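In: quick one, structure for this:
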Amino acid sequence: MGENTIKMVNEARWADGQRVRNRLDDITYDPMRSQEEFVMRLMRENDKSDYGRKYGFEHIRNLDDFKKSLPLTTYDDYAPYISRIMNGERNVLTAYLTENISCLPDGKVIPQSRWGVQVCYDYGFCAGFYIAANYGYLTEGKTLNLLSSRVERRSSGLTVGNLLGRLLVKREFDNERVYAIPLDVADASDKEEILHLQALYALSQRDISLAICKKYENLLKLLRYIEKTWPRLTEEIESGSNVVEANAVRANAIREIMEDHHIGTQLLTSLWPGLRCVMVYDVDQLSASFELLRTYCGSSVHFIFMGITSSLGIFSTAINLDDPQTVLIPDGMFYEFKPKNAPIGQGRNLLTLDQLEIGRSYELVITTLSGFYRYQTQKTFLVVGRYHDTPTVLIDKD
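Out: Coordinates of the predicted model:
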């Protein structure tokens, strides 16, 4: 594939990212305006859903009405509704079309509406592309994709799979053009085979400029696997296989790099000289192993911590390079907060984002575009600053 084609796709990513960043810059100056507009639009457009009829959405005129009319909820409150959605019913929790279903290991099933998925794509992908492009890191190189893209697409257009995987395949016409690793690698039979195929596809290509991974450990595991198995990998690249074309020049270049390499030292930019940026989603799990990954990457590689996410959606989004604090998204969901360790009661005295104090921790309650209303997430955020007039947060680990 020609560099011009990849450049065109990355320029489209940059344009999408610019649009999202412009919107974020605008709404973060007056976040409560966007928050109230979000709730009022949600009530208006979903008042004919079963949930909307039950709780009188048509009579809700302001945020006080909203808090008085809707109870706090947990997953068990939604289980009967979700069963109906899985059976193909419409207008159950929301009037919006369901686009994706996430099935979690604990048995929970989380529906995401089309608008919910779009918000996640905007702030979970496009916002990162903007930052990468703004620093000159979204270039002619391919993207090293280490997100699981295992999703089942049904004839109705509904997908079943993890939310990040759904976002990865959202722009289907881009997939084969920009990703270094084919998306069907996620369908391999076991984790060891997936890791081998990821390493083989990645090593066979030199021109990679961006990496995307759910956890930074995904990239660390890939580099350590390459350290252990590079002789086998280079043999496959040299001779070719049903996976990669034969490329003796690339195989010899890898051998020279690995023969001089010392375990646990800088490696990333030796293998891929143009790779200068990594988008990662688990901002709440930085540990000592992250410092090891920094050693493998070297000082010229930068990280975009893409925000706090779950199967429910994206709670915050990246604003700066190499900065783990992320900003709440005023038009992405409605936020309510309970001070940590305070009684929650009926939820009428929960705080809105304009009432948060820097340095304090709060338990998060959300209302989403996918039919979760005043949902207790069991997540606790530490407020660390502000971007314009909107709080920036980290996960509270204590």
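In: only C-alpha atoms from now on, for both contacts and neighbour counts.
Out: Will do.
In: helices and strands around the lengthiest strand in the chain, which ones?
Out: Using DSSP state E, we find that the single longest strand of the chain is strand 375-387. On a contact count with 3 or more C-alpha pairs under 8 Å, 6 or more residues apart in numbering; DSSP states H and E, strand 375-387 meets strand 361-367, strand 390-395.
In: just the residues contacting it, thanks.
Out: The contact list for strand 375-387, computed with C-alpha atoms under 8 Å, 6 or more residues apart in numbering, reads 28, 72-75, 325, 327, 340, 356-367, 391-396.
In: do that again at 7 Å, thanks
Out: Applying C-alpha atoms under 7 Å, 6 or more residues apart in numbering, the external contacts of strand 375-387 come out as 28, 72-74, 327, 357-367, 391-396.
In: just the buried residues of these.
Out: 28, 72-74, 327, 357, 361-367, 391-396 (16 or more other C-alpha atoms under 10 Å).
In: who touches residue 361 in this structure?
Out: Here residue 361 is in contact with 339, 340, 380, 381, 382, 383, 396 (C-alpha under 7 Å, 6+ apart).
In: now do residue 260
Out: No contacts exist for residue 260 under C-alpha under 7 Å, 6+ apart.
In: do residue 217 as well
Out: Contacts of residue 217 (C-alpha under 7 Å, 6+ apart): none.
In: rerun that using 10 Å as the cut-off
Out: 223, 280, 282, 285, 286, 289, 290, 292, 293 (C-alpha atoms under 10 Å, 6 or more residues apart in numbering).
In: for comparison, sequence B:
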Amino acid sequence: MLNFLKKNIALIWAKKHVQKANDFKQNAEKNQEKLLLSLVRTAEKTLFGREHQFENIHSIEDFQRNVQIADYEDLKQYIEKVKKGQRNILWTETPEYFAKTSGTTSGSKYIPISKEGMPYQVAGAQSALFHYISKKGNADFVNGKMIFLQGSPELEEVFGIKTGRLSGIVAHHIPNYLQKNRLPSWETNLMEDWEAKVDKIVEETEKENMTLISGIPPWLIMYFEKLIEKNGKKIKQLFPNLQLIVTGGVNYEPYREKMEELLGGKVDIVQTFPASEGFFAFQDDYNKEGLLLLTNHGIFYEFVPLEEYGKSNARRLTLKDIELNKDYALILTTNSGLWAYSIGDVVRFIDKNPHRILVSGRTKHFTSAFGEHVIAFEVEEAMKATVEKLSAQITEFHLAPEVNPEEGLPYHEWFIEFEKEPENLDVFKNELDNQLRKRNTYYDDLISGNILQKLKISKLSKNAFQEYAKSEGKLGGQNKIPRLANDRKIADLLGIYKI
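Out: Sure thing, here's the model as predicted:
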């Protein structure tokens, strides 16, 4: 009886939530300007607001004149003041949390999360579940066990501000109605050694009635492989009531075939787009491609055409200006005190009614040693088409340019860890090259013009990417290995795993 009530209450909540959400979907463009001006008025007396003359900002155009696009290095001087406990710097109060992330040029980054911003981190995930329940017409999963593969919830204090990984911070805000059914245990979540942690999670979950599992695809694959190795059964045999997987952090599509093979049965997938800076989007229809952009979650969005990103005269577009199927660098202004902040993600709109996006890459993760500017979305789509056509299966891959080969023309080198090798590697290589040429005309021109030779593939040993991540201290947590690079730093380290 209790389970019946719990499921039906979830269905009622979901229906009401989706109906309420229709307003922001229909009025996104108009409400975004209102939101920006509200953020500006709130922060008018802050140090950042005074320095950028917020009192004179009365439109989006005023804001763009007064506030330049910034990255973490540009805002670091303000964040250092906040870290020392100073108030009224970027936002009216000191942050409730710092989400600590690893940076390449800045060392560790401390991303502020205000008391206004934190509820939206949880609300984004809740909204994704409510949309799923409403669309599915089924909330059976609420009666089973749920697992959230995440970083340690243990927080340190930086001048009185609680600091830790975002997933660890969010663990402190899981709603009470989910806590009872939540796994793994708190003690297991605190473990820092990722391999030992996953082993312990396997131990705690293998006999449970798992109905929802959440995590980024590489973590899930590692967890599923350990379960299968220990029990000799596919995941749907172990967890016959598993209904839903919620994932985010990286594009799911390149992992789909591998995940389906491990699952061994039908499980619904909902993709999300969370980050330390905010919860931006989620898949509001699990049967359709694209993530619904959350335009009512305390974030004002700007979009810079990718080909203009980094230029002094780059256009800063808003929702009313964007075009479909074009790549844009994502710029944020948030209710945690980030102003015109370049998060480093690249998005592509596939719908305007409502606004739905795909995450197509990273501004710093591309290959353009020869002017081709290949982005993650293109290589992932090329790989997906190739493995589907030739019935191969990959675990992971990385693309890097080879500018000075010992002989012959330069080329792209693909480091691939195969789960299931193609029957003919040369056929696979040619198909992959052709698929990339279809998606990037600059690359096609370079091949046609004999500037580059066709790509080369270097096969890697099993678990090569896990071993590489471990050697770099980046196994688990929120660490993700870039799919492509404009240099050979990662490639040279992966070289030791060639077979």
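In: circling back to that earlier point, among the contacts of residue 217 of structure 1, which lie within helices?
Out: By the criterion of DSSP state H, membership of these in helices covers 223, 289, 290, 292, 293.
In: so what corresponds to the last one in structure 2?
Out: Aligned counterpart of residue 293 of structure 1 in structure 2: residue 259 (TM-score structural alignment).
In: what about the corresponding residue of structure 2 for residue 211 of structure 1, how many neighbours?
Out: Aligned by TM-score structural alignment, residue 211 of structure 1 pairs with residue 213 of structure 2. Close neighbours of residue 213 of structure 2, defined as other C-alpha atoms under 10 Å, add up to 20.
In: any idea which element residue 213 of structure 2 lies in?
Out: strand 210-214 (DSSP states H and E).
In: with structure 1 superposed, average distance for that strand?
Out: Strand 210-214 of structure 2, aligned to structure 1 and superposed, deviates on average by 1.4 Å (mean C-alpha distance after the TM-score superposition for structure 1).
In: so what's the residue count around the residue lying closest to residue 381 of structure 2 once chain neighbours are set aside?
Out: Closest residue to residue 381 of structure 2 apart from its sequence neighbours, by C-alpha to C-alpha, 6 or more residues apart in numbering: residue 254 at 7.7 Å. Per other C-alpha under 10 Å, the neighbour tally for residue 254 of structure 2 reads 24.
In: how much space between residue 254 of structure 2 and residue 357 of structure 2?
Out: 17 Å (C-alpha to C-alpha, to the nearest Å).
In: quick one: map residue 86 of structure 1 onto structure 2.
Out: Residue 86 of structure 1 maps onto residue 83 in structure 2, by TM-score structural alignment.
In: please disregard the earlier target; I meant residue 163 of structure 1.
Out: So, by TM-score structural alignment, residue 163 of structure 1 is matched to residue 166.
In: now residue 236 of structure 1
Out: Looking across to structure 2 (by TM-score structural alignment), residue 236 of structure 1 lines up with no residue whatsoever.
In: residue 236 of structure 1 belongs to a strand?
Out: No: using DSSP: H, G, I helix; E, B strand; the rest coil, the secondary structure at residue 236 of structure 1 is helix, not a strand.
In: surely it and residue 199 touch.
Out: No: contact between residue 236 of structure 1 and residue 199 fails when scored by C-alpha atoms under 10 Å: they sit 11.2 Å apart.
In: which neighbours do the two share?
Out: residue 230.
In: in structure 2, point out the residues matching stretch 66-73 of structure 1.
Out: Using TM-score structural alignment, the partner range for stretch 66-73 of structure 1 is residues 63-70.
In: ends of the matching stretch, what's the gap?
Out: Terminal-residue distance, stretch 63-70 of structure 2 (C-alpha to C-alpha): 13 Å.
In: pull out the buried residues from it.
Out: Those would be 63, 67, 69, 70, for stretch 63-70 of structure 2 by 16+ other C-alpha under 10 Å.
In: now do the contacts for the closest residue to the third one other than its chain neighbours.
Out: Across the structure, with C-alpha to C-alpha, 6+ apart as the measure, the residue nearest residue 69 of structure 2 apart from its sequence neighbours is residue 340 (4.9 Å). With contacts defined as C-alpha under 10 Å, 6+ apart, the neighbours of residue 340 of structure 2 are 63-64, 67-71, 300-302, 316, 330-334.
In: what ranges does the stretch 201-350 of structure 2 have for its strands?
Out: Using DSSP state E, counting those that start in this stretch, the strands of the stretch 201-350 of structure 2 run over 210-214, 244-247, 268-275, 278-282, 291-293, 299-305, 327-334, 341-352.
In: meant to ask about the stretch 1-150 of structure 2
Out: Using DSSP E, counting those that start in this stretch, strands in the stretch 1-150 of structure 2 cover 97-102, 108-113, 145-148.
In: wait, which of these is closest to residue 9 of structure 2?
Out: Closest approach to residue 9 of structure 2 among the strands of the stretch 1-150 of structure 2 is made by strand 145-148 (17.6 Å; C-alpha to C-alpha).
In: the following helix or strand past that closest one vs structure 1, mean deviation?
Out: Later in the chain than strand 145-148 of structure 2, the nearest helix or strand by DSSP H and E is strand 156-158. Averaged over the aligned pairs, strand 156-158 of structure 2 sits 7.4 Å from structure 1 after superposition, using mean C-alpha distance after the TM-score superposition for structure 1.
In: contact partners of strand 156-158 of structure 2?
Out: Contacts of strand 156-158 of structure 2 (C-alpha under 10 Å, 6+ apart): 82, 83, 84, 85, 97, 98, 110, 162, 163, 164.
In: let's go with 8 Å and repeat that
Out: 83, 84, 162, 163, 164.
In: ok so, going back, residue contacts, the match of residue 293 of structure 1?
Out: Residue 259 of structure 2 sits in contact with residue 221, where contact means C-alpha under 8 Å, 6+ apart.
In: how distant is the match of stretch 66-73 of structure 1 from the center of its chain?
Out: Distance, stretch centre to chain centre, for stretch 63-70 of structure 2: 26 Å (C-alpha atoms, centre = their mean, to the nearest Å).
In: right, and the strands of the stretch 1-150 of structure 2 - which one's nearest residue 441 of structure 2?
Out: strand 97-102 (34.0 Å).
In: helices of structure 1, start to end?
Out: Under DSSP H, structure 1 gives helices at 3-27, 31-45, 50-54, 63-69, 75-86, 114-121, 127-134, 163-168, 172-178, 191-203, 216-239, 248-260, 268-271, 288-297.
In: right, so of these, which gets closest to residue 346 of structure 1?
Out: Using C-alpha to C-alpha, the nearest of these to residue 346 of structure 1 is helix 63-69, at 9.1 Å.
In: OK, contacts around the match of residue 163 of structure 1?
Out: Applying C-alpha under 8 Å, 6+ apart, the residues near residue 166 of structure 2 are 99, 100, 151, 275, 276.
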